[in-house]
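Q: what's the 3D shape of this:
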Amino acid sequence: MKKSSSESKLVISQVMMPSQANVAGNIHGGEIIKLMDSTAYAAARRFARSNVVTARVDELEFHLPILIGDLVICTAQVVYAGRSSMEVAVTVEVEDLECEGRNKALSAFFTMVSLDKKGRPNILPELVIETSEEEAAFEEGKKRYEAHKLKRTSK
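A: Okay, here's the model as predicted:
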């Protein structure tokens, strides 16, 4: 079976509430990471059509504060797929609903593993690349995958 990267693309949006913030009105980083993980999960599951689990998250760096009342838009898409693991690019944009425009708040790569009903690694569909941007993202994902694999085996 083959699937395109674009078939996995998913967007989840949420308005940030006071219960998600500290006393200064800044949203807790963990709330954003949880939303990112949920979005990565849904995109990966859409691609794999099986249960998936988070195996790794690349570095997260917040570029701007996210405040109560902001609309957070998480976009996720599978950019690399191996035998049973895949890399999902997740981008977070923030929109002040009283102003025009969005700003990029952060992004990360989530490595997700496809599992069968017995909890063992499950073979993924082949990732079909349709654009030059997808090709570049695939090659970068492959490099990260190979670097992480080398790091694991050298321990």
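Q: C-alpha from now on. contacts and neighbour counts both.
A: OK.
Q: Which positions in whichever helix in the chain runs longest come out as buried?
A: What stands out as the longest helix in the chain, according to DSSP state H, is helix 132-153. The neighbour-count check on helix 132-153 (16 or more other CA atoms under 10 Å) flags 134, 137-138, 141-142, 144-145 as buried.
Q: And for stretch 39-49?
A: By neighbour count on 16+ other CA under 10 Å, the buried set for stretch 39-49 is 39-48.
Q: which two from the residues you listed end up farthest apart in space?
A: Using CA to CA, the two most remote members of these are T39 and A48, lying 14.2 Å apart.
Q: so which helix or strand takes in the most far-flung residue of the chain relative to its centre?
A: Most distant residue from the mean C-alpha position of the chain: V23, 28.2 Å away (CA atoms, centre = their mean). Using DSSP states H and E, V23 maps to neither a helix nor a strand.
Q: Against I68, how distant is it?
A: For V23, the distance to I68 equals 11 Å [CA to CA, to the nearest Å].
Q: one more to put side by side:
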Amino acid sequence: MFKHAKESRVTITELMLPSHSNFSGKIHGGHILNLMDQIAFACASKHSRNYCVTASVNKVDFLNPIEVGELVTLKASVNYTGRTSMVVGLRVESENIQTGKKKHCNSSYFTMVAKDESGKNVSVPGLILDNEQSIRRFARSIARQEQARKRSNNFKSSEFKIEEHLEFIKTQNAKIELG
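A: Below is the predicted model:
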């Protein structure tokens, strides 16, 4: 079975309250991460028609602060489907209610895994790629997975070669004291 991404797209908008703010009066990053996880769950569960869990989050860069009183809109869409997993692309924007000015606050990619009632991984519907953007997003997800695999292998303790890194580390804000 295959489905279009638009069938499971989810958008939520929430008013940012003082209770969501940190000590500097900006919206707490943890609150935004929680909202992102919720919408990724909703999107993945809608696509798979199963309960889903978060397997990983690929890069969350907070680009612009979010102020108390702004509306925050989160958009989620399935970008990639594997056998039991999906990559959900998320975009977070804030909007000043009085001026209407919008800011892109962050984008991220959540890998979600579909589970059955007993907690076992289950197959998910494939994705119908019906335009250039959907093909680009699918291909980008594959490339990100390859980069993550390569990164993990390069720094696996059995593969790590300390001498390849010592000179560079000496140029950083660290002091090497090997016994």
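Q: got a list of what S50 of the first structure touches?
A: By CA atoms under 8 Å, 6 or more residues apart in numbering, the contact set of S50 of the first structure is 114-116.
Q: which of the residues you listed has the most neighbours?
A: Using other CA atoms under 10 Å as the neighbour test, the contacts of S50 of the first structure are led by S114, with 24 neighbours.
Q: so which helix or strand takes in the nearest residue to that residue once chain neighbours are set aside?
A: Leaving aside its sequence neighbours, S114 of the first structure sits nearest to V52 (CA to CA, 6 or more residues apart in numbering; 4.4 Å). For V52 of the first structure, the element it lies in under DSSP H and E is strand 51-57.
Q: hey, where'd the strands end up in the first structure?
A: Counting by DSSP state E, the first structure has strands at residues 2-4, 10-15, 51-57, 71-81, 85-95, 103-115, 126-128.
Q: hang on, A89 of the first structure packs against A81?
A: No - with contact defined as CA atoms under 8 Å, A89 of the first structure does not reach A81; the gap is 11.7 Å.
Q: Neighbour count for these two, which is higher?
A: Shown here are A89 of the first structure and A81; by other CA under 10 Å, A81 has more neighbours (27 against 24).
Q: which ones are touching the more buried one?
A: By CA under 8 Å, 6+ apart, the contact set of A81 of the first structure is 87, 124, 126-127.
Q: what do you get if the cut-off is 10 Å, keeping everything else the same?
A: 5, 44, 47-48, 87-88, 111-113, 123-128, 138, 141-142, 145 (CA atoms under 10 Å, 6 or more residues apart in numbering).
Q: cool, C52 of the second structure as well?
A: By CA under 10 Å, 6+ apart, the contact list for C52 of the second structure reads 40-46, 84-86, 111-116, 119, 121-122.
Q: What sits closest to the most centrally placed residue in the second structure if chain neighbours are left out?
A: Centroid check for the second structure by CA atoms, centre = their mean gives Y109 as the closest residue, at 2.7 Å. Among residues not flanking Y109 of the second structure along the chain, G89 sits closest, at 4.6 Å (CA to CA, 6+ apart).
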